[in-house]
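S.K.: compute the structure for the input listed below.
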Amino acid sequence: MRKVIGGKLHGIRVTESNLEYHGSITLDPEHCEAAGILPLEFVDIWNKNSGARISTYVILGHRGSRCCILNGAAARTCQPGDELIICSSIYVDGADIIDLNPAVLTFDAGNHVVERLRYSVSRDDAGRYQFAILDEAGAQLPVPLVSGAGRKRLG
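M.R.: Below you'll find the model as predicted:
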């Protein structure tokens, strides 16, 4: 079995840190549902501002609140306004990777969803893996790559 991305909230901002609550991250149920993240599911959290990396479980806040609240010890790693990447994981047999299309949501500064993307893995005629990022309509977007040291981003 391989651990792969199940869903991702990319660029969501911390709305509150609550050191006195007994742990977890509180998220808007609408965001979780759209990304396929379940209540009580463990997620990895990467703070783009500080570089902190933590793991905790999800509890649901008020629907439509756009909240992202770090609770308990996790509150020490993130401050209101910090930009986070929150990623759930699933385990799959390697051959099943082509059946997945994990959702990736991107956010503006007010935690409104800006994009709803999907990751897609397929195989070409030679059996080699191909990776694509798809928009809501299923159109393929450029994959951001850097070719060689100091070169411009391609795509």
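S.K.: okay, CA-based contacts and neighbour counts for the rest of this
M.R.: Noted.
S.K.: how about residue 20, nearest residue that isn't a chain neighbour?
M.R.: Distance criterion C-alpha to C-alpha, 6 or more residues apart in numbering; nearest residue to residue 20, sequence neighbours excluded, is residue 72 at 5.8 Å.
S.K.: same question for residue 129.
M.R.: Residue nearest to residue 129 in three dimensions, not counting chain neighbours: residue 123, with 4.5 Å by C-alpha to C-alpha, 6+ apart.
S.K.: to compare with the earlier structure, here is another sequence to fold:
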Amino acid sequence: MLITMLKSKLHRVRVTAVELDYEGSCAIDAELLAAAGILPFEQIQIYDVHNGERFTTYAISAAPGSGCISVNGAAARRVALGDLLIIASYLQISPQEAQGWRPKVVHVDTQNREIRPTLAV
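M.R.: As a prediction, the model looks like this:
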């Protein structure tokens, strides 16, 4: 049996762009992806702190150090420029592995730059 656990999250990143005329996905600063351990094309869950929207898409890499958080395609209708998001990734592991599991949590400043070392909660 496997259980689903939080793998990592980008906590309270700010939407910097919304691109409706795009095939889909969420472009995320490559440095933030690396800090959270999220791979390009990995499934992510997005939770909008401002309006309560929750949806699934996949991550793509944006320029490192850009602070880019661009919600694209149909999902662009679910957020507004400047909204705060929590972006989460999950993994499936055995109950035994879950006993010692700690996700990565990345906190950012108002420019979407990491403000403290990635934490294992």
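S.K.: any chance you could compute the TM-score here?
M.R.: The TM-score (TM-score structural alignment, normalised by the length of the second structure) is 0.94; 119 aligned residues with a C-alpha RMSD of 1.0 Å.
S.K.: returning to what we had before: the residue nearest to residue 20 of the first structure: neighbour count?
M.R.: 16 (other C-alpha atoms under 10 Å).
S.K.: is it in contact with residue 18, as I believe?
M.R.: Yes: between residue 72 of the first structure and residue 18 there is a contact under C-alpha atoms under 8 Å: 6.2 Å.
S.K.: re the thing from before, so what does the residue nearest to residue 20 of the first structure match up with in the second structure?
M.R.: Per TM-score structural alignment, the equivalent position to residue 72 of the first structure in the second structure is residue 73.
S.K.: is it true that its match touches residue 19?
M.R.: Yes: counting by C-alpha under 8 Å, residue 19 is a contact partner of residue 73 of the second structure at 6.1 Å.
S.K.: neighbours of the aligned residue in the second structure for residue 117 of the first structure, how many?
M.R.: Aligning on TM-score structural alignment places residue 117 of the first structure opposite residue 119 in the second structure. Neighbourhood size, residue 119 of the second structure [other C-alpha under 10 Å]: 14.
S.K.: and if you look at residue 94 of the first structure?
M.R.: When neighbours are counted by other C-alpha under 10 Å, residue 94 of the first structure registers 11.
S.K.: ok, it to residue 3 of the first structure distance?
M.R.: Distance, residue 94 of the first structure to residue 3 of the first structure, by C-alpha to C-alpha, to the nearest Å: 9 Å.
S.K.: quick one on the thing from earlier: tell me who's in contact with the match of residue 72 of the first structure.
M.R.: Contacts here follow C-alpha atoms under 8 Å, 6 or more residues apart in numbering; on that basis residue 73 of the second structure touches 19-25.
S.K.: do that again at 6 Å, thanks
M.R.: Residue 73 of the second structure makes contacts with 20-24, as judged by C-alpha atoms under 6 Å, 6 or more residues apart in numbering.
S.K.: dump the residues you listed to TSV, plus neighbour count and distance to residue 66 of the second structure.
M.R.: Shown next, in TSV, are those (neighbours: other C-alpha atoms under 10 Å; distance: C-alpha to C-alpha, whole Å):
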residue	neighbour count	distance to residue 66 of the second structure
20	14	20
21	10	21
22	12	19
23	9	21
24	18	20
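S.K.: which parts of the lengthiest helix in the second structure are buried?
M.R.: Using DSSP state H, we find that the single longest helix of the second structure is helix 30-36. By neighbour count on 16 or more other C-alpha atoms under 10 Å, the buried set for helix 30-36 of the second structure is 30-33, 35-36.
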